[in-house]
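[1] Provided below are the primary sequence and the corresponding predicted coordinates.
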Amino acid sequence: MDAIDMQWPIQQELQMAEYRKCRLQEEKVLRRQRAIEANKRKHTNLIPLRIDKKEVECRREKAREQRIAAQVQLLRSQKDQKMQEETLRMDIMEEKKDQKDKKNKDKKKRKKEEKEKKKKNEAEKEENKEKMKEEKDKTAKQHEKERKERNERNEKIERKEKESKMKEREEREEENENKRKEEKEKKEKEKEMEEEMEEKKKLWEKEWKVKREEKERREKEEKERLRKERMEKIEKKREEEKRKEEKETEKEKKNEKEFAANLAEEKARMWQWCEDFLKKKAEQAKKRNYYSIK
């Protein structure tokens, strides 16, 4: 079904393409002929194509035949497609019918097998019931025997447990008595130790008080000493800064004096150069005047 569906549009497309091609050729010839006739009427210089009317008619006829052939081919292909679809539909219907018959046969067979299986299961159930009854009786006897044995064992165990519990209780009472004595002795020892600790604590507090006072005194002296040292350092630093400032002022004064001396010397040198330059210029002027008079 899929192959037919795919093939049919391709054939139809090819036929339509052929038909369009014929129509285009026919229209091209007609357009050209109309253009030539129009140019003839307007008396233009265009050279008309010499196409005979018979040839045009022949071409039209051919195109018409091709169109008809294409339409016939299209109808045939449509008819073939319908026939193929019909045969395919019939095949599918037959196949569905066969499948349905097969399903019915399988269903009947399955029902028959299920009936036989049910009968077999019922027979097995009956056998199992009888077996279960025998096993139940057997197990009930066994359980009764085991219960009696268990009761005897439990009675023996209970007697032993009672004896052991009595013994444990006596031991526990004795142990508790010993513990009470030990705790009493322990408390007395702890009391003695607490009294000793209290005395030691008092002594330690006295010593600690003395040590603390001594420490505070030493710290106070140390602080005073550090303060004095710091003050001495600050004083020394101030004196050094003062000396440095005095040295810098002396150096600046010296530099100023040197600068003033250098400036005075430079000024004297400049004045001397100016005087020499003026003298030189005056001599040159005298010489020019002398030669001009001559």
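    That came in fine, so what should we check first?
[2] From now on I want contacts and neighbour counts done on CA atoms only, so please keep to that.
    Will do.
[3] Could you pull out the strands in the stretch 51-200 of the chain for me?
    Using DSSP state E, counting those that start in this stretch, no strands are found in the stretch 51-200 of the chain.
[4] same for the host helix or strand of residue 202, what does it pack against?
    Using DSSP states H and E, residue 202 sits within helix 53-293. In terms of contacts (3 or more Cα pairs under 8 Å, 6 or more residues apart in numbering; DSSP states H and E), helix 53-293 is packed against helix 2-42.
[5] And here is the other one:
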Amino acid sequence: MSGPMLDGAKSPYQAAIAIATPADGRRAVAMLKARGVDFIKVQSFVPRAAYFAIADEAKKQGLSLEGHVPDAVRATEAVAAGQRTFEHLIGIFEASSPDEDKYVSGSIKSPGRLLATYAPAREAAIIKRLAAAHVWQCPTLYWERGQWLVDALDWRADSAGLPYAGRSWVTQRWPKSQQGIARSMDYEPLAVREKFVAHELAIVRKLHAAGVPFLAGTDAPAGVDLLPGVSLHQELQRFVAAGFTPLQALQTATLNPARFYKRSRDLGAVLPGRLADLLLLQANPLANIANTRRIAGVVADGRYFSRPALDSLQASLRQVAAGL
């Protein structure tokens, strides 16, 4: 657990700790260490000087630094500072453009601009740097697709997921979010944004080929038609679309987290004495990654849930969602 994430003084997140100066950053890290957090998470608006102070203090306190590459920091600088994860591929797009310094200085960036200035040699250089430093990536590909293509989402047709979305999400939150995000992107045609989503998959494919390690994550429920649970299955499908084998996609949610947490002796394998929750499937996910959703039973916290028991739980969840 990270505790509250660290963000700039004008963070849009009410729960974030506002950081304006290097001293603010050091105090926040020391306070979180005293509270027993496992790592420090940084957000996009952390000021440049404060970021390096946070990274230094986290190292002194024996805490790893994870999260976004802040807007005012280059990806190479985040690697050098010891940041252990990059979320959402932030920093890699910018590093792949000769305009990176402009972006760090505050220039507006957009999918179209990043595509127009894309430089393969620069991309290859940052990929090589990330692989050498073993910086983990959590690209949230399903969220990214929904973000950039939000005006094309027909979430009302999501018959499988919609019954589990809070009623207020369906009637108020998602329509409002869809319209708001779409307005913020009306400066670029949908076709350009579709090309950028394909570009993201290509970056993930190249990172994976270079040996950069990956973790599955979805940012749920921060998005439109992005639901806890089912979104993880959808994320695995996006990994396969990016060139992962089904087995490699599965490992981003099973074996790789065990390695990331340095808990391979306890987690990540089905063996006597290991800790594990299990999905029992009706079809082989190695043949089709979508088969992870064909669940026959679940073992969770040492209890077995049969298909009828799961059906009953899901019926209860639908009732809860209808009242939210």
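    Cool, got the structure. Not measured: the values here are computed from a predicted model.
[6] Need the TM-score between these chains.
    The TM-score (TM-score structural alignment, normalised by the length of structure 1) is 0.15; 62 aligned residues with a Cα RMSD of 5.3 Å.
[7] re earlier: compute the inter-axis angle for the helix holding residue 202 of structure 1 and helix 2-42.
    Angle between the axes of helix 53-293 of structure 1 and helix 2-42 is 80 degrees (criterion: axes from the mean of the first three to the mean of the last three Cα atoms, to 10 degrees).
[8] Now find how far off-centre helix 53-293 of structure 1 is within its chain.
    Using Cα atoms, centre = their mean, to the nearest Å, the distance from the centre of helix 53-293 of structure 1 to the centre of the chain it belongs to is 14 Å.
[9] Which helix or which strand is home to residue 40 of structure 2?
    Assigned by DSSP H and E, residue 40 of structure 2 falls in strand 39-42.
[10] Beyond that strand, next helix or strand please.
    Counting by DSSP H and E, what follows strand 39-42 of structure 2 is helix 48-61.
[11] Show me what counts as buried in that next one.
    Neighbour-count burial for helix 48-61 of structure 2, counted by 16 or more other Cα atoms under 10 Å, picks out 48, 50, 51, 52, 53, 54, 55, 56, 57, 58, 59.
[12] Tell me how many other residues surround residue 303 of structure 2.
    A total of 9 residues lie near residue 303 of structure 2 under the criterion other Cα atoms under 10 Å.
[13] so how far is residue 297 of structure 2 from it?
    11 Å (Cα to Cα, to the nearest Å).
[14] what's the answer for residue 256 of structure 2, then?
    Distance from residue 256 of structure 2 to residue 297 of structure 2, by Cα to Cα: 23 Å.
[15] With residue 123 of structure 2 instead?
    43 Å.
[16] Same question for residue 29 of structure 2.
    For residue 29 of structure 2, the distance to residue 297 of structure 2 - Cα to Cα - is 42 Å.
[17] Including distance to residue 142 of structure 2, could the buried residues of helix 48-61 of structure 2 go into a markdown table?
    Converted to a markdown table, those look like this (distance: Cα to Cα, whole Å):
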| residue | distance to residue 142 of structure 2 |
| --- | --- |
| 48 | 29 |
| 50 | 31 |
| 51 | 28 |
| 52 | 31 |
| 53 | 33 |
| 54 | 30 |
| 55 | 29 |
| 56 | 33 |
| 57 | 33 |
| 58 | 31 |
| 59 | 32 |
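[18] max-length strand in structure 2?
    strand 295-300 (DSSP state E).
[19] Pull out the buried positions in that one.
    Here strand 295-300 of structure 2 shows 297, 298 as buried, counting by 16+ other Cα under 10 Å.
[20] so what secondary structure elements neighbour the following helix or strand past that strand?
    Next along the chain after strand 295-300 of structure 2, taking DSSP H and E as the criterion, comes strand 303-306. With contacts taken as 3+ Cα pairs under 8 Å, 6+ apart, strand 303-306 of structure 2 sits against strand 295-300.
[21] The same query, at a cut-off of 10 Å, please.
    Judged by 3 or more Cα pairs under 10 Å, 6 or more residues apart in numbering; DSSP states H and E, strand 303-306 of structure 2 is in contact with strand 278-281, strand 295-300, helix 307-322.
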